[in-house]
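# only geometry, no sequence info:
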């Protein structure tokens, strides 16, 4: 089976994109698990969100995570 160069290029870009997305998800999970001020219940909620909605949850964590956590912790 002979692959043309364009197919190989698309395959490599696709694999690179998947690797980047998986890397961001893993980084977000590690940050959530290492966040020292998060109560266990909130930490578990973040983990569930990151696992159930990996791409959307990761974006929410990186964009809004710190401000959401600060707001919740100030209300406690």
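That came in fine, so what should we check first? Just so you know, these numbers come straight off a predicted model, no measurement behind them.

# going forward, measure contacts between C-alpha atoms and count neighbours the same way
Will do.

# I'd like the distance from the helix or strand harbouring residue 58 to the chain centre, please.
If you go by DSSP states H and E, residue 58 is part of helix 54-75. Put simply, helix 54-75 sits 11 Å off its chain's centre (CA atoms, centre = their mean, to the nearest Å).

# okay, now the one to match up with it:
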């Protein structure tokens, strides 16, 4: 394997580790959100599993906004 191949594999592995870390963080946030109904949690978990990239991006874009978070934005 040449140098370029090694670099590309390293970049791929690093991207995979970053993605898995973000995925685990999204799962933990969904499980820990006490304000969210269990059915809503189930929908979020299924969307993250069914659409790994899109579901995770959607969670961080709109899903994790709790009332405390929105109050902090309003200040």
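Here it is on my side, so go on. This structure is a prediction, so every number in the text was calculated from the model and none was measured.

# Provide the TM-score value for the superposition.
The TM-score (TM-score structural alignment, normalised by the length of the second structure) is 0.82; 67 aligned residues with a CA RMSD of 1.4 Å.

# which residues does residue 54 of the first structure contact?
Applying CA atoms under 8 Å, 6 or more residues apart in numbering, we find residue 54 of the first structure in contact with residue 25.

# Let's see that with 10 Å instead.
Neighbouring residues of residue 54 of the first structure by CA atoms under 10 Å, 6 or more residues apart in numbering: 21-22, 24-26, 28-29, 47-48, 60.

# Ok, residue 9 of the second structure next?
3, 15.

# And the contacts of residue 54 of the first structure, which of them are buried?
24-25, 28-29, 47, 60 (16 or more other CA atoms under 10 Å).

# Which position in the second structure pairs with residue 54 of the first structure?
In the second structure, the residue matched to residue 54 of the first structure (TM-score structural alignment) is residue 52.

# Can you tell me how far its match is from residue 27 of the second structure?
According to CA to CA, to the nearest Å, residue 52 of the second structure and residue 27 of the second structure sit 11 Å apart.

# Give me the common contacts of those two.
Contact criterion CA under 10 Å, 6+ apart; residues shared by residue 52 of the second structure and residue 27: residue 45.

# Give the aligned equivalent of residue 13 of the second structure in the first structure.
Per TM-score structural alignment, the equivalent position to residue 13 of the second structure in the first structure is residue 15.

# Perfect, I'm done here.
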